[in-house]
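Q: any chance you could fold what I've pasted below:
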Amino acid sequence: MSGDNVDERNGYQVPPRPPLPGPATNSAAPVRKIGMPPGIEPALDTVPSSDHGIPIPVARPEFGVAPTSFTPVPGAAVGAPASAHAPVTAPTPVATTLRNPRLELPDGSVLPLDQGLIVGRDPQHQDGYGVTERARLHDVERSVSKTHAILGIAEGRIWVLDLNSTNGTVLIADDGSETLCTPEVATPLPANTAVRFGEYRVQVTVD
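A: All right, here's what the predicted structure looks like:
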């Protein structure tokens, strides 16, 4: 180099430095973007989780209107649907009192029926029937519903009302014939008759 001349090096003149390229002005140039994985919203900063399934609505049974009590309506026909006020009654005269009405279970247990009973594997209180006593039936076959039926007393007769049970309530006559009770209809029971809740058979007895 000669002296302090920055434009010369080793006796040769250094050409001027070319200008640096300016900012791009071509707006039509493609813009490269990194694609998002399927199912991801670009505006979201979280990944949707598939751990929780979509809730499936469960169909629930719709029960009929419950009678307010076990007080029969005079003159109503046996087997007619239960009204919003009272169940049905038998057209024939019946005794006005029952002596020691009770439910005899297969294991020998005896349950009084004076105040009525709500029976089932784990019976729950039922509004509108005038019966509060509950009796748990130990059914190893699990044919008895959780809250299966109600037994009540009115006008000297015992009534049974199936609460839309899964396996039904059946009356068993002395000759072995069976009658299926209509759900939500109060059905009168003859004295000293058998009843089957599902496959669980009991005996209704009076003195």
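Q: only C-alpha atoms for contact and neighbour calcs from this point on.
A: Will do.
Q: distance-wise, check W159 relative to P190.
A: Going from W159 to P190 by C-alpha to C-alpha, to the nearest Å gives 9 Å.
Q: neighbour-wise, which of these two wins?
A: The residue with more neighbours, out of W159 and P190 and counting by other C-alpha atoms under 10 Å, is W159; that gives 22 against 15.
Q: pretty sure the more buried one contacts I153?
A: Yes: applying C-alpha atoms under 8 Å, one finds W159 in contact with I153, separated by 6.0 Å.
Q: what residues are up against W159?
A: F70, L151, G152, I153, A186, T187, P188, L189 (C-alpha atoms under 8 Å, 6 or more residues apart in numbering).
Q: check which helix or strand covers the second one.
A: In other words, L151. strand 149-154 (DSSP states H and E).
Q: what count of nearby residues applies to P112?
A: Neighbours of P112 (other C-alpha under 10 Å): 16.
Q: just give the nearest non-adjacent residue to it, would you?
A: R102 (4.3 Å; C-alpha to C-alpha, 6 or more residues apart in numbering).
Q: what subset of the contacts of W159 is buried?
A: F70, L151, G152, I153, A186, T187, P188, L189 (16 or more other C-alpha atoms under 10 Å).
Q: could you look up the SS state of the closest residue to the fifth one other than its chain neighbours?
A: If the residues on either side of it in the chain are set aside, A186 comes closest to L161, at 4.5 Å by C-alpha to C-alpha, 6+ apart. What DSSP: H, G, I helix; E, B strand; the rest coil gives for L161 is strand.
Q: run this one through as well so I can compare:
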Amino acid sequence: MRCRICGAELPAEAMFCGECGSSTSATPESRRRADPRPGDTTVVDRLRTSQRNSGVVSVPVEGFAAPVPIPEAGHVATSAERPAPPAAERPAAPRFTLRFSTGETLMVFGTGLIGRRPLPQPGEEFDHLVQIADRTLSVSKTHLEFGEHEGVLWVADRFSGNGTVVRRPDDGALRCEPGRRYLVPRGSRVELAEQSFVVA
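A: Purely as a prediction, here's the structure:
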């Protein structure tokens, strides 16, 4: 019989290895130390209300521009092939001010992700990635998505560990079902575990 940890030759009735001291039932997998790094999200007690120092950073994201094909001589471009109008000719997107519980204020438009380290899925493009420095790890890496519909902000929980709660001015608290969009009129408060923001 051999020790599965160090490979030393052992007597048949041995319970421990005389070389490394390991149990004869030990395996390399059972001896592996646990990873000391924290996981993606730590579930928090929602009754705790103490605030932690944290910050909010907005990182504008430039979409990948598709290459413009060079037309052949005499070719008339179709509407699908014509380039998009310059930004000055496009209708202005509504802008929303997000006032975070940490004191930071951020103006956003279009679409975006909010979280400790938001990361789009392959093929997704967003106007903003809003990063929240949350030392308690109560906010997920990619906690929620936001966008605009007919001049009103909407949010959608991205299957976060602690969930998202919307408190509208004329309504009670509403826990967001992951993957479903919820309209958030101005004056509403959106809670992301121990962090939150008010839409203005």
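Q: where does the TM-score land?
A: Once superposed, chain against chain, the TM-score is 0.51 (TM-score structural alignment, normalised by the length of the second structure); 123 aligned residues with a C-alpha RMSD of 3.0 Å.
Q: P112 of the first structure matches what in the second structure?
A: Counting by TM-score structural alignment, P112 of the first structure corresponds to M107 in the second structure.
Q: wasn't its match part of a strand?
A: Yes: under three-state DSSP, M107 of the second structure falls within a strand.
Q: so it touches F100, yeah?
A: No: at 11.1 Å, M107 of the second structure does not count as touching F100 under the criterion of C-alpha under 8 Å.
Q: overlap in contacts of those two?
A: Common neighbours of M107 of the second structure and F100 (C-alpha under 8 Å, 6+ apart) do not exist.
Q: and E29 of the second structure, how many neighbours does it have?
A: By other C-alpha under 10 Å, the burial measure for E29 of the second structure, its neighbour count, is 8.
Q: that one maps to what in the first structure?
A: Correspondence of E29 of the second structure to the first structure, assessed by TM-score structural alignment: G53.
Q: ditto for Q195 of the second structure
A: That one, Q195 of the second structure, aligns with Y200 by TM-score structural alignment.
Q: was I right about its match contacting S145?
A: No: between Y200 of the first structure and S145 there is no contact under C-alpha under 8 Å: 10.5 Å.
Q: what about the two, which has more around it?
A: S145 (22 against 18).
Q: distance of the more buried one from L111 of the first structure?
A: 19 Å.
Q: before we move on, what about I153 of the first structure?
A: From I153 of the first structure to L111 of the first structure the distance is 14 Å (C-alpha to C-alpha).
Q: sorry, back to before: what sits against the match of P112 of the first structure?
A: So M107 of the second structure contacts R95, F96, T97, L98 (C-alpha under 8 Å, 6+ apart).
Q: now those residues as JSON lines including secondary structure, distance to E124 of the second structure and neighbour count?
A: Converted to JSON lines, these look like this (DSSP: H, G, I helix; E, B strand; the rest coil; distance: C-alpha to C-alpha, whole Å; neighbours: other C-alpha atoms under 10 Å):
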{"residue": "R95", "secondary structure": "strand", "distance to E124 of the second structure": "21", "neighbour count": "15"}
{"residue": "F96", "secondary structure": "strand", "distance to E124 of the second structure": "21", "neighbour count": "19"}
{"residue": "T97", "secondary structure": "strand", "distance to E124 of the second structure": "23", "neighbour count": "15"}
{"residue": "L98", "secondary structure": "strand", "distance to E124 of the second structure": "23", "neighbour count": "20"}
